[in-house]
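Q: the following block contains a protein sequence and its predicted model.
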Amino acid sequence: MQPSAAASVPASAPQYDERLTAPRSWWFLAALVGVSGGLIMLPLGTLPMLGGVILAGALACMAVSSYGSARIRVVAGSLVAGDARVPVSALGEPEVLDADEARAWRTHKADPRAFMLLRGYVPGAVRVEVTDPADPTPYLYLSSRDPRALAAALAGVRPQTQA
């Protein structure tokens, strides 16, 4: 008898893990912010100019890094998206959104009560209804570079949590 794939994966191992990193162009812009910091300090001399380059560049890189550190994980029967942790048993069926549909759910179809882990530079997304009646959040909107894999991971965990 062959062991199943689910039996070989520990329960604490993530079934899905994605980091929504910032695009490369943002890092280039952070470098330009560093250069502009140096140019601002240039009239004060060489040492202040170098300090301006280092300080402005470091602050810009920290901002880009923190914005691009958002993670989406499906682990141990829960969906962890940014700071939110929701049990999969409290979620409905995931809906994969293409670029046009994702844009619509970010704009005119959006509900202000929804939890959105949204990154404008990521075209695809997944929308999952929250079925817990005690939770006022109607749905989760999660930007994802691979929305089909995220939806499959959520659907794959569902029978384990509801059994």
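A: Happy to help now that I have it.
Q: rest of the way, CA atoms for contacts and neighbours
A: Noted.
Q: ok, Glu101 to Ala152 distance?
A: 19 Å (Cα to Cα, to the nearest Å).
Q: can you check Gly38 too?
A: From Gly38 to Ala152 the distance is 48 Å (Cα to Cα).
Q: who has more neighbours out of those two?
A: Gly38 (24 against 15; other Cα atoms under 10 Å).
Q: show me where this protein has its strands.
A: 16-19, 71-75, 78-81, 84-87, 91-97, 115-117, 125-130, 139-143 (DSSP state E).
Q: and these as a markdown table, adding distance to Lys109 and mean neighbour count?
A: Shown next, in a markdown table, are the strands of the chain (distance: least, Cα to Cα, whole Å; neighbours: other Cα atoms under 10 Å):
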| stretch | distance to Lys109 | mean neighbour count |
| --- | --- | --- |
| strand 16-19 | 25 | 16 |
| strand 71-75 | 23 | 21 |
| strand 78-81 | 21 | 22 |
| strand 84-87 | 22 | 14 |
| strand 91-97 | 13 | 19 |
| strand 115-117 | 13 | 18 |
| strand 125-130 | 12 | 22 |
| strand 139-143 | 11 | 23 |
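Q: so which of those is nearest Ser65?
A: For Ser65, the closest of those is strand 16-19, at 11.3 Å, according to Cα to Cα.
Q: got another, please set it beside the one above:
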Amino acid sequence: MSSPGNDGETVAYSERLGVPLRWWVQGTMLVASLWLALVVAVPGVVPWIVTGAALALLAAGLTSYGSARIKVEDGVLYAGRAHIDTSLLGAVTALDADQTRRVAGMEADARAFLVLRPYLKRAVKVHLDDPADPTPYWLVSSRHPDRLAAALQALADH
């Protein structure tokens, strides 16, 4: 999935880890329940103001939490706010849900860099080959771990 990015850069993979629709629905229902409780108990415009503020906070929170991006572009892996040159990467493994749960839990290394989202059950484990970096690996959630692993592997093969 290689495509030209801004200014002629090559984007080998790009994904936004947005929250699922059900989180938006559940959050909206929570705010609606708040509105119902307030409109019965408090007269006037106050319930509408409080509900509007709660809805704005919900939207800001879900948008912010779901704004993390995973991108492989011009030989660099971006995961959330962090980035690393792909020349420093070692073995790349696409993990299924069970493997992800184990690597993020029982088999976890406290020094690992994690970009995990609870609503994404699969991930990619990327070992680092940088002697100056104490981080043994990155564990990155993905909706398409096979594609992300393939994009990273393609850069390693060059």
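A: Cool, the structure landed. The structure displayed is predicted, hence computed values, not measured ones.
Q: sorry, back to before: nearest to Val53 of structure 1, of the strands of structure 1?
A: Nearest of the strands of structure 1 (Cα to Cα): strand 16-19, 28.5 Å.
Q: now that Ala79 of structure 2 has come up, it's in contact with Arg69, right?
A: Yes - at 6.0 Å, Ala79 of structure 2 counts as touching Arg69 under the criterion of Cα atoms under 8 Å.
Q: separation between the residue sitting furthest away from the middle of structure 2 and His83 of structure 2?
A: In terms of distance from the mean C-alpha position of structure 2, Pro43 ranks first, at 41.5 Å (Cα atoms, centre = their mean). Per Cα to Cα, Pro43 of structure 2 is found 52 Å from His83 of structure 2.
Q: for Lys125 of structure 2, same thing?
A: Distance of Lys125 of structure 2 to His83 of structure 2, given as Cα to Cα: 15 Å.
Q: one more: Leu38 of structure 2?
A: Taken as Cα to Cα, the span from Leu38 of structure 2 to His83 of structure 2 is 45 Å.
Q: could you do Ala53 of structure 2 as well?
A: 35 Å.
Q: for Trp24 of structure 2, same thing?
A: 29 Å.
Q: who touches the residue nearest in space to the middle of structure 2 in this structure?
A: In structure 2, the residue lying closest to the centroid (Cα atoms, centre = their mean) is Leu17, at 3.8 Å. Contacts for Leu17 of structure 2 (Cα atoms under 8 Å, 6 or more residues apart in numbering) come out as Gly66, Ser67, Ala68, Arg69, Ile70, Arg117, Ser141, Ser142, Arg143.
Q: repeat the analysis, applying 7 Å as the threshold.
A: Contacts of Leu17 of structure 2 were listed using Cα atoms under 7 Å, 6 or more residues apart in numbering, and they are Gly66, Ser67, Ala68, Arg69.
Q: same question, Trp35 of structure 2
A: Counted by Cα under 7 Å, 6+ apart, Trp35 of structure 2 has contacts Pro47, Thr51.
Q: that one matches what in structure 1?
A: Aligned counterpart of Trp35 of structure 2 in structure 1: Gly38 (TM-score structural alignment).
Q: quick check: the nearest residue to Ser2 of structure 2 once chain neighbours are set aside vs Val103 of structure 2, distance?
A: Spatial nearest neighbour of Ser2 of structure 2, excluding adjacent residues (Cα to Cα, 6 or more residues apart in numbering): Ala12 at 4.2 Å. Separation of Ala12 of structure 2 from Val103 of structure 2 (Cα to Cα): 26 Å.
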